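1. return atomic coordinates for the entry below.
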Amino acid sequence: MTRHTPAATFTSAPIAAHPFEENNPLAFIMIDIDVEHSYQQHSHDFYEMIYISEGSGLLLIDKQCIQVREGELFFIPPGIAHMLQKPNDSTEPLQMMNCLLQREVLCPQVETDALIWDEEFQRIADFFRQAESWLGYREQNGELARILYGMHINAMNKPPGHRHKQYILLLDLLHTLYVQHQVQFPYTRMRIENPVEFTLGYIRMHYRQPVKLEELAQWLAMSSRHLQRLLKQATGFTFIQLLQNCRVLQSCELLLETDWNVQRIAEEVGVHDMKYFYRIFKERCHVTPSRFRVQHRQNVDQD
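-> Got it, this is the predicted structure:
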């Protein structure tokens, strides 16, 4: 039986899987958003700049909902949960450009005899590195589009020296944002057509993290009792049962596809109380995790 390394397979942050080229902590991608991209809320350990290059949509960021449109850019520090969503009733295209930065990009090493532009970049990098929340900008005369389309063309064609040119364009972009005033974006009520579908998708994405019904209900602008009632009517399970089912299902996959011990698997699916993990696993699978692994691997070997 083939054993897999599940580090990427079981991640709860889809965009974090976007690869950086080897030895290049700067990446640039263009994404067309459609309905299938909905509910992929995520966070990651690098910086991200989202530029709306076409259309309009909803940016769900740090548990707030913002209406966004073409020409707006958002600087997102590591660890800030976010998602760009196309409205369900929209037939217009929604496209974004993503500039992704590893932490080291904003941590330049400036020596005592550094040139003046190195010192300037240090000040700009310090400003963005110290940001504790997201920053929003709206271009005035296409100044952001000019830089970002240049980065897009450079990333697509990869001419000689394209990495060096990409950093020059990045510095131009950060400097342009640095001298611009940030925009206060009004928050709007979360427009979710199907709160049950949203909740199920959220559980699937974030089962490894502490997930609370009260926080989701607040985000969806409804009472936790009402959300619980909707979930029970649609699925037959409570919120806690749905979360437990997801964690047990993921632990079953890990039991079969890895050689990790049971405690590591429990922690991987977000459960740190082993007695609790054994109880919910046995309630659903009617055997212990170790017995489940032995039985199913025997069945595979016999086949």
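2. going by C-alpha atoms from here, please, whenever you check contacts or count neighbours.
-> Will do.
3. now the residue most central in space within the chain: how far from Glu283?
-> For the chain, His42 is the residue whose C-alpha lies nearest the centre (Cα atoms, centre = their mean; 2.2 Å). Remark: distance between His42 and Glu283 (Cα to Cα, to the nearest Å) = 30 Å.
4. please apply the same query to Gln41.
-> From Gln41 to Glu283 the distance is 30 Å (Cα to Cα).
5. next one: Glu214
-> On the measure of Cα to Cα, Glu214 and Glu283 end up 25 Å apart.
6. this one next, for a side-by-side:
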Amino acid sequence: MKKNVQLTKGELFFNSGLSIFINRVSERFDLREHAHDFVEICYVWEGSGFHYIDDKVLRVTKGDLFLIPIGISHVFRPSSSAADNQLIVGNCIFEQSILHAIVETMPNTIGSYRYAHIGLEQTQGWIKFREHTNEFGSLFDRMLQEYRQAKQGFQTMLFAMLLELLLVLERRLDNSSLYSSDETSVRDDRLDVILHYIRTQLHEPITLRDVSRHIKLGERQLQRLIRTSTGFTFTGLLHKERMERSCSLLKETTYTAAQIAQLVGIHDMKHFHRLFKKLTGMTPIGFRKAAASANLKRSYSS
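-> Below is the predicted model of the structure:
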């Protein structure tokens, strides 16, 4: 476990002798990165955002699921703090001893199988899954309902549902349909993280080194990833994002070109005008007039 990471203990959640806990929460920016002394299965129920896990940053959307063993540090964060952009995550947490119990108490069905990937000491790192037809969501719906209603025998029912979920994941791993904590599995997600960082920091003097430190990737590797994925250099991508934001502001606000240049992190107006005309073929004033004219034509035609 990394230093200065909060340890969350299962005793805060387990009660009445039940070592399984299910919830559904809206993730927030003020939550701290943490590790735990229990096993956790997290399911992205709604929305999108980012999962900071074990020194990686992954883009997550509805249908993603993570199996996280003891001691792995992580935290979910929404894409933005806007009220209409929530990231809803379901958590199924349980003691490691339950995995032992599943194997030990069912020798005729799975005891000889012993879980090729999940259970006991096999799960050394976190694993990411992606559902195909709401198979994870439907199971989490049932588990949460069972947990909240707490009807007679719900403990046994939760145990059986957890076994079902683990077997679904085990079968998926047998078919090799997984993302895991190795570096190659998260490469495609990194472009989303890069773009999110750049777009939220456009007003700042962003450098390649800044992004490299944020995404924890070497500067040469970062340049290569951007070039392969977008066809731009880092500088070219940054210019493109700044001019696209400028176009949006010219169409949607009454800010002057000088104000917009400041908002996108360019403090030299000659440089701003040169970049804008190079990428759009027009001056900022010409672009605003053209956009207003197009809107007027659409309003008449409607």
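7. quick check: TM-score for this pair?
-> TM-score of the superposed chains, computed with TM-score structural alignment, normalised by the length of the second structure, equals 0.55; 191 aligned residues with a Cα RMSD of 3.3 Å.
8. ok, back up a step: neighbour count for Gln41 and Glu283 of the first structure, which is higher?
-> Gln41 (24 against 11; other Cα atoms under 10 Å).
9. can you tell me what that one aligns to in the second structure?
-> The alignment partner of Gln41 of the first structure in the second structure, by TM-score structural alignment, is Glu33.
10. hang on, Met30 of the first structure is in a strand, isn't it?
-> Yes. Applying DSSP: H, G, I helix; E, B strand; the rest coil, one finds Met30 of the first structure inside a strand.
11. nearest residue to the residue nearest to the centre of the first structure other than its sequence neighbours?
-> Sequence neighbours aside, Ala13 is the residue nearest to His42 of the first structure in space, at 4.7 Å (criterion: Cα to Cα, 6 or more residues apart in numbering).
12. swap in Phe28 of the first structure?
-> Counting by Cα to Cα, 6+ apart, the residue nearest Phe28 of the first structure is Cys99, at 4.6 Å.
13. what sits against the aligned partner of Ser133 of the first structure in the second structure?
-> Structural alignment (TM-score structural alignment) places Ser133 of the first structure against Gly125 in the second structure. Shown in contact with Gly125 of the second structure (Cα atoms under 8 Å, 6 or more residues apart in numbering): Ile68, Pro69, Ile72, Ser180, Ser181.
14. filter the residues you listed down to the ones in strands?
-> Ile68, Ser180 (DSSP state E).
15. which of the contacts of Gly125 of the second structure are still contacts in the first structure?
-> Compared against the first structure with both residues aligned by TM-score structural alignment, their matches' Cα atoms under 8 Å, the contacts of Gly125 of the second structure retain Ile68, Pro69, Ile72.
16. mind giving me the PyMOL command for buried ones among these?
-> Here is the PyMOL command that selects only those of those that count as buried (16 or more other Cα atoms under 10 Å):
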select buried, resi 68+69+72
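17. can you put the kept ones among the contacts of Gly125 of the second structure in JSON lines and add distance to Gly119 of the second structure?
-> Converted to JSON lines, those look like this (distance: Cα to Cα, whole Å):
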{"residue": "Ile68", "distance to Gly119 of the second structure": "12"}
{"residue": "Pro69", "distance to Gly119 of the second structure": "10"}
{"residue": "Ile72", "distance to Gly119 of the second structure": "16"}
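18. for the kept ones among the contacts of Gly125 of the second structure, which one is nearest Thr109 of the second structure?
-> Closest approach to Thr109 of the second structure among those (Cα to Cα): Pro69, at 24.1 Å.
19. what lines up with that closest one in the first structure?
-> By TM-score structural alignment, Pro69 of the second structure lines up with Pro77.
20. how many residues are close by the residue lying closest to that match once chain neighbours are set aside?
-> Spatially, and ignoring its direct neighbours in sequence, Pro77 of the first structure is nearest to Tyr47 (4.9 Å; Cα to Cα, 6+ apart). Residues lying near Tyr47 of the first structure (other Cα under 10 Å) number 22.
21. again, but for Val193 of the second structure
-> With other Cα under 10 Å as criterion, Val193 of the second structure counts 20.
22. pull the contacting residues for the closest residue in space to Ile93 of the second structure that isn't next to it in sequence.
-> Counting by Cα to Cα, 6+ apart, the nearest residue to Ile93 of the second structure once its immediate chain neighbours are dropped is Glu40, at 4.4 Å. Glu40 of the second structure makes contact with Phe66, Leu67, Ile68, Pro69, Ile70, Asn91, Cys92, Ile93, Phe94 under the criterion Cα under 8 Å, 6+ apart.
23. please, which helix or strand holds the first one?
-> Using DSSP states H and E, Phe66 of the second structure falls within strand 64-68.
24. return the list of helices and strands in contact with that strand.
-> Strand 64-68 of the second structure sits against strand 39-46, strand 127-130, with contacts defined as 3 or more Cα pairs under 8 Å, 6 or more residues apart in numbering; DSSP states H and E.
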